[in-house]
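**Q** Structure, please.
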Amino acid sequence: MPFSPVLDVLDWPNPITARAITDSGWLPSRRIDITTWVERLEAEGYNVSPSAVAILQNFGDLALHPPAIPEALWPASPLFFDPIDVGHGMYERYIDLESAIGHRMTPLAADSAGTTFVLILDDGRVVSDSVQGLYLLADTFPDALDLLLRRHRTPDLLLAYDRDRRTPVSSARTLPCPQ
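**A** Now for the predicted structure:
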């Protein structure tokens, strides 16, 4: 299911997620001008999908702060929506990953440590690129944000990296189209 450009709080998968998102300053009517971001990303070679445009218009320049959850599977780290921080100078790397998984990607956000980058695929699914590998967060943007904020399950590993060179080393699985 593609991302709906206008989401209200009732559409979020969990009340914890809804609260964290609205506490960040997000509103269903929020829109920012992302023309400069789109131009810069496209100049580097990225294909900025309509879903990426909608998400960045809604969430661009926001910082989402995951709540303290004792049973979370990993530590909380704020998530900053700035695709240039994620994508600038990284297109050659992402070309290899796109080829390995069979989908184009658009940068969306990065965690505060700069070790995890969130990207959206051309079919609307959301992945994270970290030091360990490329992970499928969820089939939809709301579900991906739910996972990043609540940290309640481990994402699926799509591709492991050579730690010294950060290049793909495991046989990647090509992602089929969602049902």
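**Q** can we go C-alpha only for contacts and neighbour counts from here?
**A** Noted.
**Q** And the strands in this protein?
**A** If DSSP state E is used as the criterion, the strands of the chain fall at 63-64, 79-80, 105-111, 116-121, 126-130, 133-138, 156-162, 167-168.
**Q** Now tabulate those strands in a markdown table and tack on distance to residue 11 and mean neighbour count.
**A** Below are those laid out as a markdown table (distance: least, Cα to Cα, whole Å; neighbours: other Cα atoms under 10 Å):
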| stretch | distance to residue 11 | mean neighbour count |
| --- | --- | --- |
| strand 63-64 | 17 | 22 |
| strand 79-80 | 20 | 24 |
| strand 105-111 | 20 | 27 |
| strand 116-121 | 19 | 25 |
| strand 126-130 | 17 | 23 |
| strand 133-138 | 15 | 22 |
| strand 156-162 | 24 | 17 |
| strand 167-168 | 35 | 16 |
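**Q** here's the other one to compare against:
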Amino acid sequence: MSLISNSNINKKKNMNINPISEYVGEILRSAGWSVDRKVSTDLYQSYFRREGMSYFPDAIEILENFGGLKVNPPLNPDRVYATGEIEFDPIMADWTTEVIAWEKKMEEPLCCLGSIWGDNALLVLSEKGVFYSLSEVGVHNIADNLADALEVLIAATSKPSQVYKIEDLF
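**A** Alright, predicted model coming up:
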């Protein structure tokens, strides 16, 4: 087992990082990730400001560590659902209207981290530290911390639970 990061993100709210499995760690490393990875988030922050989207320190810290990564998880024999590509790039995801609409409905700031399941959904982080997927079927709770979210999205060891159906938005 290894830890995601030694940064402050581990100590905040629901962001405390549980150890990730060796399986998930290996897949992340093969995609180019490392604990020490750090990329500029200036473009992301500029995009969020220009589009009127929420962003906050926890989301920016995740994007500093994962921004630009594309992770293509293989099918885990122990999976409970089929995974798909994860792209940590909120600009490429470009579902601004949907994020802002769900943010109003859920009455909490949401920051887009990128696309998941082959661009069929967005990965967003709430200011409370909860990871959600937003898609054409609604909102699903993925996990309450980064390590668990990565386990769900990469190893598919548990399924996200639906919080809202798309009809709830209207």
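**Q** Drop the TM-score for these two in here.
**A** The TM-score (TM-score structural alignment, normalised by the length of structure 2) is 0.83; 158 aligned residues with a Cα RMSD of 2.1 Å.
**Q** Could you dump the strands of structure 1 into a markdown table and include distance to residue 95 of structure 1?
**A** As requested, the strands of structure 1 are exported to a markdown table (distance: least, Cα to Cα, whole Å):
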| stretch | distance to residue 95 of structure 1 |
| --- | --- |
| strand 63-64 | 27 |
| strand 79-80 | 23 |
| strand 105-111 | 9 |
| strand 116-121 | 12 |
| strand 126-130 | 13 |
| strand 133-138 | 13 |
| strand 156-162 | 14 |
| strand 167-168 | 11 |
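**Q** which stretch among those comes nearest residue 88 of structure 1?
**A** Smallest distance to residue 88 of structure 1 across the strands of structure 1 (Cα to Cα): 9.2 Å, for strand 105-111.
**Q** nearest to residue 147 of structure 1, of the strands of structure 1?
**A** Closest of the strands of structure 1 to residue 147 of structure 1 is strand 133-138, at 7.0 Å (criterion: Cα to Cα).
**Q** Please list the outside residues in contact with the closest one.
**A** 125-129, 143-144, 147, 155-161, 168 (Cα atoms under 8 Å, 6 or more residues apart in numbering).
**Q** could you check the distance from the residue positioned nearest the centre of structure 1 over to residue 129 of structure 1?
**A** Geometric centre of structure 1, nearest residue: residue 118, 2.8 Å, by Cα atoms, centre = their mean. Remark: distance between residue 118 of structure 1 and residue 129 of structure 1 (Cα to Cα, to the nearest Å) = 6 Å.
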